[in-house]
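K.L.:
I would like the atomic coordinates for the input below:
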Amino acid sequence: MTDFSHVRTRFAPSPTGFLHLGGARTALFSWAFARHYGGTFILRIEDTDLERSTPEAVQAILDGMAWLGLTPDEGPFYQMQHMDRYRAVLGSMLAAGTAYPCYSSPEEVESMREAAKARGAKPRYDGTWRPEIGKTLPAIPADRKPVIRFKNPQEGATAWLDLVKGPISIDNGELDDLIIARPDGTPTYNFCVVVDDWDMRISHVLRGDDHVNNTPRQINILRALGAPVPQYGHVPMILGPDGEKLSKRHGAVSVMDYHREGYLPEGMINYLARLGWSHGNDEIFSREQLVEWFDPQHLSKSAAQWDPKKLNWVNAHYIKQSDNESLAHSISERIKARGGDPEAINLVEVVQLLKDRAETLEQLADAAMLFCGPFKSAEPDLIAQHLTASARAALKDFAQQAAKIDWTKDAIAALIKTVLATHELKMPQLAIPLRVAVAGTTQTPAIDAVLTLLGREVVLSRLNGS
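P.N.:
A predicted model of the protein is given here:
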């Protein structure tokens, strides 16, 4: 029976790199699960891999979580700060006989595995140092420090009702005696996870299905400790657009890469949630709706596929819905990085004009350079193509009259119609030359809106210089 009365979930990344998309989705599901049931979401940094863990990677994880707004209720906790606790539990297990010292060298263990493979058996440690009633253990080698192994049950099976995959059962005979402490005494990943989940009273564990093989080992250690066993749910991986495992070759895989590329956290949350979870046919939903609707029964059993076009579509929606002032603030530094001046013009009005065409903040900043950046004249071939004698005559007429009108969008639109009628032109025959002369390109938003924002002085200067 699934119990959701006292939900305590955790996200427990290893700080060996950035916060990748799969990890971010796991964090999101764990966060939404806890929020839905009024529970507690815990952040735990599993930093016992001293060779690969770095402070920079820890900060990258914290930055990614903060950007996505996945604020933990408790933590971050760091495993390296709990070493005394792990050693105490190891001592109690040695005393209880649920763990034992193993003096087999790595080379000897490898020989055991090769011998098992030669017999057609599963490659594994053969239990040379496993204490049994009536068994005589070998002489302890001189000058060799032992690892500590968990005395895994050899009979029966370890089974659990997975929140995502349904019933899973692993034969205990398939599991060898796991190393839970290295020769220098430092505990291993699976052991630290068990002690932390126990101490933190974790009730539900949502994680990637690459951890399925760890789960029976962790369950057995928890049972040996007399600790409660959480309910587990294993989410399938995210595949790239080509159906292969998502990796760097598919482009950005760090959450903060997407921040740099101009995606909104609301868009990323929405899109990540739909990668392996659904609520009917809803594609667009708020963070609040995700929390309200989240149910682990709606997590998919099959792998999700990353679709950059779908992400852009979702992000474009959130850009359109965003407040113009907040968008202006968001792209201000991006404009400066391009050599533009975000204060040269009313950036809020620029955003209002441009945001419906943008899929990312980077695209929005690129477009805003028309108003905030130095003017770049059109290429000579573009000028030759569009600024013909008839076009120049119409532009001269437009410039002369533009000097006298009220500088409003409606007045500029009316002037354009007047010039079109006077010179017997169709809209593109004036609008495109106007764009080429004033914007240096043939593509802009509505030309009357562009001219309004650029201002009379700038427009007349560029027209008279063309």
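K.L.:
please make it C-alpha for all contacts and neighbour counts, starting now.
P.N.:
Will do.
K.L.:
OK, contacts around the closest residue in space to residue 20 that isn't next to it in sequence?
P.N.:
In this structure, residue 20 finds its nearest non-sequential neighbour in residue 254, 4.4 Å apart by CA to CA, 6 or more residues apart in numbering. By CA atoms under 8 Å, 6 or more residues apart in numbering, the contact list for residue 254 reads 18, 19, 20, 21.
K.L.:
and if you look at residue 376?
P.N.:
Contacts of residue 376 by CA under 8 Å, 6+ apart are 439, 440.
K.L.:
does it count as helix, strand or coil?
P.N.:
Here residue 376 is coil, with the state taken from DSSP: H, G, I helix; E, B strand; the rest coil.
K.L.:
please state the offset of the longest helix that the chain contains from the chain centre?
P.N.:
Secondary structure of the chain per DSSP state H: the longest helix is helix 21-36. How far helix 21-36 lies from its chain's middle: 10 Å, per CA atoms, centre = their mean, to the nearest Å.
K.L.:
same thing with stretch 59-73?
P.N.:
Distance, centroid of stretch 59-73 to centroid of chain: 10 Å (CA atoms, centre = their mean).
K.L.:
what comes up buried for that stretch?
P.N.:
The neighbour-count check on stretch 59-73 (16 or more other CA atoms under 10 Å) flags 60, 61, 62, 63, 64, 65, 67, 68, 70, 71, 72 as buried.
K.L.:
in helices only, show me those.
P.N.:
Among the buried residues of stretch 59-73, the members found in helices (DSSP H) are 60, 61, 62, 63, 64, 65, 67, 68.
K.L.:
the residue nearest to residue 20 and residue 88: what is the separation?
P.N.:
According to CA to CA, to the nearest Å, residue 254 and residue 88 sit 37 Å apart.
K.L.:
excluding residues flanking it in the chain, which one is nearest residue 432?
P.N.:
Leaving aside its sequence neighbours, residue 432 sits nearest to residue 442 (CA to CA, 6+ apart; 5.6 Å).
K.L.:
mind checking which helix or strand that neighbour is in?
P.N.:
For residue 442, there is no enclosing helix or strand under DSSP states H and E.
K.L.:
show me the strands in this structure, by range?
P.N.:
8-11, 40-45, 74-78, 99-102, 147-150, 157-162, 166-171, 179-181, 204-208, 231-235, 238-239, 304-305 (DSSP state E).
K.L.:
please tabulate those in JSON lines, including the columns mean neighbour count and distance to residue 438.
P.N.:
Shown next, in JSON lines, are the strands of the chain (neighbours: other CA atoms under 10 Å; distance: least, CA to CA, whole Å):
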{"stretch": "strand 8-11", "mean neighbour count": "27", "distance to residue 438": "53"}
{"stretch": "strand 40-45", "mean neighbour count": "22", "distance to residue 438": "53"}
{"stretch": "strand 74-78", "mean neighbour count": "15", "distance to residue 438": "54"}
{"stretch": "strand 99-102", "mean neighbour count": "22", "distance to residue 438": "78"}
{"stretch": "strand 147-150", "mean neighbour count": "24", "distance to residue 438": "75"}
{"stretch": "strand 157-162", "mean neighbour count": "17", "distance to residue 438": "63"}
{"stretch": "strand 166-171", "mean neighbour count": "13", "distance to residue 438": "63"}
{"stretch": "strand 179-181", "mean neighbour count": "22", "distance to residue 438": "70"}
{"stretch": "strand 204-208", "mean neighbour count": "22", "distance to residue 438": "54"}
{"stretch": "strand 231-235", "mean neighbour count": "23", "distance to residue 438": "54"}
{"stretch": "strand 238-239", "mean neighbour count": "21", "distance to residue 438": "46"}
{"stretch": "strand 304-305", "mean neighbour count": "19", "distance to residue 438": "44"}
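K.L.:
for comparison, sequence B:
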Amino acid sequence: MTTFRFAPSPTGYLHVGNARLALINWLAAKHTGGRLILRLDDTDEERSKPEFADAIREDLTWLGVSWDAEEKQSDRLAAYEAAFAQLQSEGRVYPCYETPEELDFMRKRLRSRGLPPIYTPPTAEKLQKYIAEDRPVHWRFKLMPGVIEFDDLVRGPVHFEADKLSDPVVRRHDGSWLYMLPSAVDDRDMGMSHIIRGEDHVANTALQVQMFEAMNAPVPAFAHLPLMTDIEGGGLSKRLGSLALRDLRDDGVEALALASYLAHLGTSDDIKAEDSLEKLVGLFDFNHFSRASPKFDPAQLSRVNAQVLHGTAYGDVMDRLPLGVDEPLWNAVRANLERVADVHIWQKIATAEIDPVVGDEDADFLKQAADFLPQEPWDETTWGTWTAAIKTATGRKGKDLFMPLRQALTGLDHGPELKVFLPLIGFARAEARLKGQRG
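P.N.:
As a prediction, this is how the structure comes out:
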């Protein structure tokens, strides 16, 4: 069975970029008949908060992403100690004593000579000096020489020369863990078959390939996705507004719209609303992903959101609608909404007094149109019968006929089909508005 994971750090609210990774891992797991593990990387005791973990679970559930098991790194410290001890006994982790300032000086000196800033272990003499000074110790994983290779499901074959990479620090002087080793230990112990993450982890993957090999563990398949940018190709920034899922949800973005958008973004597929998450599962294909950075476009997301609302049945949204919005009104206006909250605009137009838009050149025409209004009850045939009579009497047709009627009846030059909306306005309001009166 295939096994995937989503491994957020509960140090903040779930961002749209991480939500995309969660969704894609879930789609891949469902598409392959596998499972998804939610792993909370919570070893940062100072910044990890239970409320953020709860919010991540809530956001994933809202998006439709379910998981088959949950793990927390804070519960697995013994496993990391055991792996560390094994690697230490085999000479694959070793102590280091340089200060941050000394390491920075070493990097600058190498760069000034045109060399890659690769860490070089100290000489035996210098090592003894550090130990004699009782310096705090941190620990690095020793890379073995040679070429590190893996086949990326998005990028294709990837190669790194180990001697051009620094041995990574895996443990700080206070005993706390950095990302690299605990992540690899978890992936080994949880039987991870696939790891899908951002392309900023490509170099980490090369290092972790050797960690898997050092622990005699199978190396998972990897897929590194290009990072999302703003519409101009820059990093996602605060000028776009908050991109936390909780804020997008509060702004009226539908879960299925966001899932459709994020699933198609950065692929060869058309970006459009799908009618279910199951449809997205069926469409999933690693071969569809592009190596180009996907651009997050709020306007495009709004269009997808509108597409979802256009197909949303009244029963699926009634609990979120303002009091008084019934099924006929919802069905009449849903094709003109970008957010559910926008329905109040059309509720007011249908049920409350508004100021009509009546141009001087159309005033007499509209009064004449009012005289042709049939008596109620009205249905969807009323509009066609009424406008046909007006056309015969006035000779107006096309836009000259329909636009003044729409502006007078709704106060706007766009909106739902009037054949379904006119009966909701009713005779009294329609007559008053056509005569230029508030109604």
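K.L.:
the buried residues of stretch 59-73 of structure 1: which two are farthest apart?
P.N.:
60 and 72 (15.7 Å; CA to CA).
K.L.:
once you drop chain neighbours, what's closest to the equivalent of residue 259 of structure 1 over in structure 2?
P.N.:
Applying TM-score structural alignment, one finds that residue 259 of structure 1 aligns to residue 249 in structure 2. Once flanking residues are discounted, residue 249 of structure 2 sits nearest to residue 255: 7.6 Å by CA to CA, 6+ apart.
K.L.:
got the contact list for the one you found?
P.N.:
Residue 255 of structure 2 sits next to 62, 63, 64, 249 when contact means CA under 8 Å, 6+ apart.
K.L.:
how much space separates the counterpart of the second one in structure 1 from residue 400 of structure 1?
P.N.:
Looking back up the chat, that one is residue 63 of structure 2. Using TM-score structural alignment, the equivalent of residue 63 of structure 2 in structure 1 is residue 68. Remark: distance between residue 68 of structure 1 and residue 400 of structure 1 (CA to CA) = 52 Å.
K.L.:
just give the nearest non-adjacent residue to the aligned residue in structure 2 for residue 10 of structure 1, would you?
P.N.:
Here residue 10 of structure 1 is matched to residue 5 in structure 2, going by TM-score structural alignment. Excluding the flanking residues, the one nearest residue 5 of structure 2 by CA to CA, 6+ apart is residue 37, at 4.6 Å.
K.L.:
got a list of what the aligned residue in structure 1 for the one you found touches?
P.N.:
Aligning on TM-score structural alignment places residue 37 of structure 2 opposite residue 42 in structure 1. By CA under 8 Å, 6+ apart, the contact set of residue 42 of structure 1 is 8, 9, 10, 11, 72, 73, 74, 75, 76.
K.L.:
report the two of the contacts of residue 254 of structure 1 separated the most.
P.N.:
Top of the distance list for the contacts of residue 254 of structure 1 (CA to CA): 18 and 21, 9.4 Å.
K.L.:
which neighbours do these two have in common?
P.N.:
In contact with both residue 18 of structure 1 and residue 21: 254, 255, using CA under 8 Å, 6+ apart.
K.L.:
what's the closest non-adjacent residue to residue 397 of structure 2?
P.N.:
residue 391 is the one closest to residue 397 of structure 2 (CA to CA, 6+ apart), at 6.1 Å.
K.L.:
can you count the residues close to that neighbour?
P.N.:
Close neighbours of residue 391 of structure 2, defined as other CA atoms under 10 Å, add up to 15.
K.L.:
next one: it from residue 127 of structure 2, what distance?
P.N.:
Separation of residue 391 of structure 2 from residue 127 of structure 2 (CA to CA) stands at 97 Å.
K.L.:
which of the residues in stretch 420-438 of structure 1 are buried?
P.N.:
Per 16+ other CA under 10 Å, stretch 420-438 of structure 1 contains these buried residues: 420, 429, 430, 431, 432, 433, 434, 435, 436, 437, 438.
K.L.:
who touches that stretch?
P.N.:
377-378, 382-383, 386-387, 391, 394-395, 416, 441-444, 447, 459, 462-463, 466.
K.L.:
just the buried ones from those residues?
P.N.:
377-378, 382-383, 386-387, 391, 394-395, 416, 441-442, 444, 447, 459, 462-463, 466.
K.L.:
show me what residue 48 of structure 2 aligns to in structure 1.
P.N.:
Mapped onto structure 1 by TM-score structural alignment, residue 48 of structure 2 lines up with residue 53.
K.L.:
how about the contacts made by the closest residue to its match other than its chain neighbours?
P.N.:
Distances taken as CA to CA, 6+ apart place residue 16 nearest to residue 53 of structure 1, at 4.6 Å, with adjacent residues excluded. For residue 16 of structure 1, the contacting residues are 52, 53, 54, 57, 58, by CA under 8 Å, 6+ apart.
K.L.:
change it to 6 Å
P.N.:
52, 53, 57 (CA atoms under 6 Å, 6 or more residues apart in numbering).
K.L.:
one step back: now the residue nearest to residue 397 of structure 2: how far from residue 300 of structure 2?
P.N.:
39 Å.
K.L.:
and if you look at residue 10 of structure 2?
P.N.:
Using CA to CA, residue 10 of structure 2 is found at 29 Å from residue 300 of structure 2.
K.L.:
likewise for residue 192 of structure 2?
P.N.:
Taking CA to CA, one finds residue 192 of structure 2 at 34 Å from residue 300 of structure 2.
K.L.:
neighbour-wise, which of those two wins?
P.N.:
residue 192 (22 against 13).
K.L.:
could you find the counterpart of that one in structure 1?
P.N.:
Per TM-score structural alignment, residue 192 of structure 2 is aligned with residue 202.
K.L.:
tell me how far its match lies from residue 160 of structure 1.
P.N.:
In this view, residue 202 of structure 1 and residue 160 of structure 1 are 16 Å apart by CA to CA.
K.L.:
with residue 279 of structure 1 instead?
P.N.:
Relative to residue 160 of structure 1, and taking CA to CA, residue 279 of structure 1 is found at 26 Å.
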